[in-house]
Every structure is written in structure tokens, then in C-alpha cells.
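A.B. asks: A predicted structure for the sequence below; I have some questions about it.
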Amino acid sequence: MTVAERPAWVDETLFPFESRFIDIDGNRIHYVDEGAGPVLLFLHGNPTWSFDYRNIIDELRRDFRCIAVDYPGFGLSSAGPGYRYRPAEHTRVVGAFVEALALRAVTLVAHDWGGPIGLATVQQHPEVFDRLVLTNTWAWPVGEPAVQIMSHVMGGPIGRLLIRQFNLFVNPMIPIGHRLNKPTSAEMAHYQMALDTPARREASAVFPREITASRAFLADVESGLPALAALPALIIWGDGDFAFGDKELRRWERALADHRTVIVDGAGHFVPSDAPEQFAAAIRDWHAAGGIVAYDAELAARVREFFADGPPVLEKAMFGGLAFLVAGRIAVAASSRGGLLVRVGAARAEQLVRTTAAEPMAMGERVMRGWVHVDGDHLRAGPALAEWIDIGIASAANA
């Protein structure tokens, strides 16, 4: 199936959205763009497509702009000649997509392979994204022997043949991955028809191999996670998943300082379609609560004045306050606690806490290594504020 327009098998009742298409780097990319408001960008995993988010989009489009994109070779998107369906390629396509649509202030919503692909996109386009929603995913090289064996078997000649000839990732895995709401035959048909020939299933067949073959890509995403740690994050976790469990959940909670976790009891791997009502409600509640940003506006204005004659800066709502990013990394932030959060680097933090008015920076009960908090009373003098901003700029440049 080479898709140039929406095919007749797409049910208007099950997928009640306008299908849009855009050409990116020789690929014909399908996406939906529904509603108005804060932007949510939905990225799918294997072997699904934007159809997996249909009920969430239908619920949230009254209050949000909901954009869901299909990677080349998935859903209603077509790959151009020479496309190899690797996660690094998908990342480049998603990056070009957000730039083509001139998206800003985006919340990434990512499941399964959408996690590493989406987070790599965030790392490469930090000016675009300001929040994260992650569900049953990962973003690091996998070392467990069982997973490596699965990758080599399912990503090898026999596994790829089974996927290509028998649609192995759709026919058994989709039902197994739904524990609360088993897909109907009509819903299953939308996953099956999207990968209706052996050639179309190549995209799905590549992903198992890439769990190990894309180790360098995953290592790069992992190394960039500290730069994203301060982004407000919502973790929606199905605790009945066959692929990701408590170990991965705890790792996300350690990695993301400003996070809220919502456990969906009994939900399987495909949480967005297995528990869409809970998923949509979690996003709505979290986004509403995060809309309250409190910080010292006068201090923020003084920081902004400093940067008027300094390096280019990007402002983002983070830490419940206002962060100032230089070259894509936070240098300082006007804190919701009052005062200033300053990036100082792990090597200097302890010394600065001992010898200055700075205190360790904490998010909840967790101390953030490489950061300090400076009370506003110690920043009244212009030179003191400038010194701390200079430290933050230098530390961001070396991060």
C-alpha cells in the first residue's frame, strides 16, 4: 500500500478526523491536527499509528491542539526510496515535521518507540518543547539478556520473515497488549490494513533489531536526559505491561525531577488505547495544575535585562518558575520558591554552598546535583545577580 490520500478502509466513525499529508525529505507523512489550545504532539510505537491515540484526541481536542503523526512506513504514511525505518531517521523526520508546522510550546506525548524518537527530537529542538508525557517507554540502551535475545531473534532473518509474512507484531501483540479494553474486529482491521502487505510490514520488522542495533542512538538519547530533567513531566504507566515494568518506571522517576506519576491499574502495553479515558483525564488534570506559574517577576525582569546585552536566551516555564536557556540549556531560573536557581556544575556545587549564600537545590525530597538556590535577598545588588548569572551561563556552556 502506497498511501497518497486517505484510503477507504479508514472508518469515519472510528477515526473522525481530517487526514492531512505533508512531504518531508521524500516521505509522504500523514498526520492529524485537531482542536486549538496548548499543543500536544503524539508519537506512536510499534506497530501502531495515530489511530492508537484516536479516543484521547477526540476527548482533548476541545481544549488542546492535538497533533498525531505517523512515521514513514506506518499508518497512512509512505516512505521514500532508500528509507531504512531506523529510529534516527524517524527522529529526523519528526524534527523536520515540527519545524515545517512551526510548532512551539509543545508537550510531547510518547509511547514505546515514541519515547526515544520523541526525546531525541526534544534534545535536537529544545526551543520547540516545554513539557513531556511519557507512557510505557524507555530511552537508553537495553542490557538485559532476554531483551537482547529477543532483539536478535525477532530482528533476525526468521523473525523478520514472520513479521513480514504473518503480521506477527499486529495479530498477536495488539490483543495481548490490551488488558482493559480488547480491540474489536473493526479496530484490529485498522492496525492490520495499515500494514497490509509484506512490503508495508518492513517498517514494523526493523524495530526489534534496532533495540540492539541502534545502541549508539539510544546511548545519545540517554546522555541527553539530564538536560531534560527540569521539564515538567507526566508519567502515565500501565502496570500490566508485558514489555515495561516497575524498573523502567522508577528509572523515569529518578531521571525527571519535576514529574507526576499516574498508575493505570491493569492497563497493558498499549496504554493510550487500553485506557483512553484515564489517559486523557491525567493529561487534562496535570496540564491544568501546571498552568499556575509563580515566581519573582521583578527578579525575572532583572535577569531578562541582563541578557539584553548578553548571549541569545530562550525563556521557558520550568521548575514551576521561569527558566532562561542559553544554547538550549538552562543557565538560571526564577524559582517558584522565590530567588534564583543557578546551574553551577556538580564539581562546584558543594564549594559554593559552603562559601556563599547558596543552598542546595531540591525538587521535592531530591537534591539536584549541579544546581544551587540563591535567596532573593542576596540578589538585591546588581553585581551579585550578575555574578550568579555568569556562573550559570558558563556552567550551561560546559554541561
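C.D. replies: Thanks, I have it. Numbers count the residues shown, from 1 in each chain.

A.B. asks: Please count neighbours and contacts with C-alpha atoms only from this point.
C.D. replies: Will do.

A.B. asks: Now do the strands in the stretch 201-350 of the chain.
C.D. replies: With strands called from DSSP state E, counting those that start in this stretch, the stretch 201-350 of the chain shows them at 233-238, 259-264, 314-318, 321-326, 329-334, 340-343.

A.B. asks: for the fourth one, packing partners?
C.D. replies: Spelled out, that is strand 321-326. In terms of contacts (3 or more C-alpha pairs under 8 Å, 6 or more residues apart in numbering; DSSP states H and E), strand 321-326 is packed against strand 314-318, strand 329-334, helix 382-398.

A.B. asks: Which residue ranges of the stretch 1-150 of the chain form helices?
C.D. replies: Ranges of helices in the stretch 1-150 of the chain, per DSSP state H, counting those that start in this stretch, are 54-60, 87-100, 114-124, 145-154.

A.B. asks: The structure to be compared is supplied as follows:
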Amino acid sequence: MIKNLFTQSINPYRFPKILNWAKQGKYFNFDGYPIFYYDSSVADTTAISKPTLLLLHGYPTSSIDSLCMLDELQRRFRIIAPDYLGYGLSAKPISFAYSIFSQANMIEQLMSSLNLSQFHILAHDVGDTIAQELLARQIDRRQYIIQSTVFLNGGLFPEAHHPFIMMKLLKTPFIGAIIQYIVPRSLFASAINRVFGPTTKRSEQELNEITSLLFYNAPYNLLQQLQCYLNERITHRDRWVNAMNKVQTLDENPIPIRLIDGPFDPISGKHMVKRYREIIDKPDTRVLAENIGHYPNLEDPENTLRHFLDFHTSISA
């Protein structure tokens, strides 16, 4: 009953883009919860002969973010793009440990179910943190092989991450649930637009698509639970940051890494690039135009793709 108070009128399928995306996807069962994911091999019979690219989306969006670059990416890769638990078209249970470790477990099981033991990663925002945990697991267990990782804007180093006050309030128990319930979706949409560049902000319809997917089937306390990753970044900072350096120097299958960043981003823009260059050994970074914010994949897909594909050309060589 409580869950339905906020979600009863939300229907993301009324948007043609979302409906079409949903029709292209599949579902995977993770601990009894349906997880939505896109697999390009469903429509592309040649995909199984291509290297695999795992796309890890950001907060608070979903795998549909990949649409802007999808055609170009799947010419070269088999694309796997899941919605995490609590995001997009995946299950949003009212009581679940929405931790980075749980999301990483889900990714591992998904890739295992598809018999994919080697893959590249392109990650954004909270997807960066999930990718960091997967890199750390390469050092711990090496049950699969990550062949390379490209990060887009995200909180790779908590000391250089500047979340908005609203984000800090949302992760507070009880307060976060109240905010989710009483704040109009239009204000959430405005907050999302704050991280875009001055000339790349989303239209009203695009923001409605984002918030519809976010709140679709969402329990009253979803945002408070999802925001736990902000605390986890601090708690597990050394594990995740150290992994980024260690995996690049592994004796067997070293993992090359690149950061592509939109510098206008107030949360993880040029200040994050600066910290990256201080912390990471032999840092490989590419900074986009000054007007590009937190979503390079949406704001400047052409140049994001160029830097991404240049990276893959260089590591192939």
C-alpha cells in the first residue's frame, strides 16, 4: 500500500523511446528479482564473434543512456547493458541491501549466465564504483577477465566528489523517504539538469523519461536506499582506489584504464580529473569541451565515442 502511494500513476511505457527499449531487452533472475538488460546478440547474429562490452550506467538513470552511442558501439562489440536493482526497468524491492557489492554480484551472475568470461567495461557515475569493485575482485579471485575499463564522470575518489546537499539528505534514513514522497518530480528533474552543461541540458520530455524510469515501481524509500553508495565510497575507498593502480600492473592480463570527463560537471568534473592525475600511476585521461557536464555519453556522444574507440585502438595495437 505504501509503495503504491507514490508510483500508481507512473507509466514509463507511454514514452515511445522507453517502450521500444523495453521491447529490445530481456530479463535475468537474480535472487528471485527480475533484472532488465540489453544484449545486442539478440538482434545481431554476428555479435557473438565480437569482443564483449559491458555498459554500466549512472545514478539515477538506466541502461537506456547507452542509446546515444549504441549503433556505433555495437558495430565493434557485443553489448551487454543491464539496469541495476532499483533502477530503470529492473526490480525495485522495498527491502534489499542496495550496496555496490550486491550490484557487483548481480553483474557477475548475469555475465556468468551468458557464458561471458572476458569483457571490456564502459562505466559512468555509480557504474564507476561498481566497476572499481569488479576490478578489485580481479585481484581477489580472477573468476573472469576484465580486458579494459573506461570511466566517465563519477566519484572515483570520495575526497574529490562534490555531491549536492539534496543527495546528502536523500541518503539519510527517514528524511530521504520523506523527501522522495513530498518533493514533486519536476524538482527532481530540475536537480538532474543541474549536472548538465549550460548548452546541453535535457528537454522537458527527456527529463520526464528519466524520472518516469526512476520512480516506476519504486518503493517509498528507494532513493534513500540507493544513495548508500555515497557512504560506501568512503568506507571502501582504499580497496577501490588501490585496485585501479594494481590491475594495470598485473603479471597476467594487466587491465588498461582511461578516464573521459566532462569538465563542467559540478560533482565530478575537472577537479576529479586533477585528483585522478595525482593518484593514478601513468594516468590516461581525456577531457571534453568546457561546456560538457556530468553525462558525456548524452551531452557529447560523438567525442566520447572518439576517445573511447581511440583507446581501444591503442590497446589493440
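C.D. replies: That came in fine, so what should we check first? Everything quoted here is computed from the prediction, not taken from an experiment.

A.B. asks: Once they're superposed, tell me the TM-score.
C.D. replies: For these two chains in superposition, a TM-score of 0.78 is obtained (TM-score structural alignment, normalised by the length of structure 2); 288 aligned residues with a C-alpha RMSD of 3.1 Å.

A.B. asks: Quick one: closest of the helices and strands packed on strand 321-326 of structure 1 to Arg86 of structure 1.
C.D. replies: Comparing these by their distance to Arg86 of structure 1 (C-alpha to C-alpha), the top pick is strand 329-334, with 27.3 Å.

A.B. asks: Does anything pack onto that closest one? Which helices or strands?
C.D. replies: Here strand 329-334 of structure 1 touches helix 297-308, strand 321-326, strand 340-343, helix 382-398, going by 3+ C-alpha pairs under 8 Å, 6+ apart.

A.B. asks: In structure 2, which residues correspond to the shortest one?
C.D. replies: On structure 2, no counterpart of strand 340-343 of structure 1 exists by TM-score structural alignment.

A.B. asks: Would you tell me which one of the helices and strands packed on strand 329-334 of structure 1 is buried the most?
C.D. replies: Compared across those, strand 340-343 shows the largest average neighbour count, a mean of 30 (mean count of other C-alpha atoms under 10 Å).

A.B. asks: Not including adjacent chain positions, what is the nearest residue to the counterpart of Ser148 of structure 2 in structure 1?
C.D. replies: Matched to structure 1 by TM-score structural alignment, Ser148 of structure 2 sits across from Arg131. Once flanking residues are discounted, Arg131 of structure 1 sits nearest to Thr107: 4.5 Å by C-alpha to C-alpha, 6 or more residues apart in numbering.

A.B. asks: cool, and Ile146 of structure 2?
C.D. replies: Phe119 (5.3 Å).

A.B. asks: repeat for Ala136 of structure 2
C.D. replies: Nearest to Ala136 of structure 2 is Ala243, by C-alpha to C-alpha, 6+ apart, at 5.0 Å.

A.B. asks: Ok, Asn217 of structure 2 next?
C.D. replies: Nearest non-adjacent residue to Asn217 of structure 2 (C-alpha to C-alpha, 6+ apart): Thr7, at 5.8 Å.

A.B. asks: Identify the residues contacting the one you found.
C.D. replies: 215-219 (C-alpha atoms under 8 Å, 6 or more residues apart in numbering).

A.B. asks: Equivalent analysis for Ala177 of structure 2, please.
C.D. replies: The contact partners of Ala177 of structure 2, taken as C-alpha under 8 Å, 6+ apart, are 170, 220-224.

A.B. asks: aligned partner of the residue nearest to Arg131 of structure 1 in structure 2?
C.D. replies: Mapped onto structure 2 by TM-score structural alignment, Thr107 of structure 1 lines up with His120.

A.B. asks: my guess is its match contacts Leu135, does it?
C.D. replies: No. In this structure His120 of structure 2 lies outside contact range of Leu135 using C-alpha atoms under 8 Å: 11.2 Å.

A.B. asks: So for these two, which residue has more residues nearby?
C.D. replies: Between His120 of structure 2 and Leu135, counting by other C-alpha atoms under 10 Å, Leu135 is the more crowded of the two (27 against 21).

A.B. asks: Please tell me how far the aligned residue in structure 1 for that one sits from Val326 of structure 1.
C.D. replies: Superposed on structure 1 with TM-score structural alignment, Leu135 of structure 2 falls opposite Val122. Counting by C-alpha to C-alpha, to the nearest Å, the separation of Val122 of structure 1 from Val326 of structure 1 is 15 Å.

A.B. asks: on that earlier part again, my understanding was that the match of Ser148 of structure 2 contacts Ala233; is that so?
C.D. replies: Yes. Using C-alpha under 8 Å, Arg131 of structure 1 is in contact with Ala233, at 5.8 Å.

A.B. asks: Looking at these two, which is more packed in?
C.D. replies: For Arg131 of structure 1 versus Ala233, neighbours defined as other C-alpha under 10 Å are more numerous around Ala233 (27 against 22).

A.B. asks: In this structure Ile145 of structure 2 contacts Gln138, no?
C.D. replies: Yes. At 7.2 Å, Ile145 of structure 2 counts as touching Gln138 under the criterion of C-alpha under 8 Å.

A.B. asks: And those two? Which one has more around it.
C.D. replies: A direct count of neighbours by other C-alpha under 10 Å for Ile145 of structure 2 and Gln138 places Gln138 higher, at 20 against 17.

A.B. asks: State the distance from that one to Val247 of structure 2.
C.D. replies: Relative to Val247 of structure 2, Gln138 of structure 2 is positioned 8 Å away (C-alpha to C-alpha).

A.B. asks: Also Ile79 of structure 2?
C.D. replies: 23 Å.

A.B. asks: Pro51 of structure 2 now?
C.D. replies: For Pro51 of structure 2, the distance to Val247 of structure 2 equals 20 Å [C-alpha to C-alpha].
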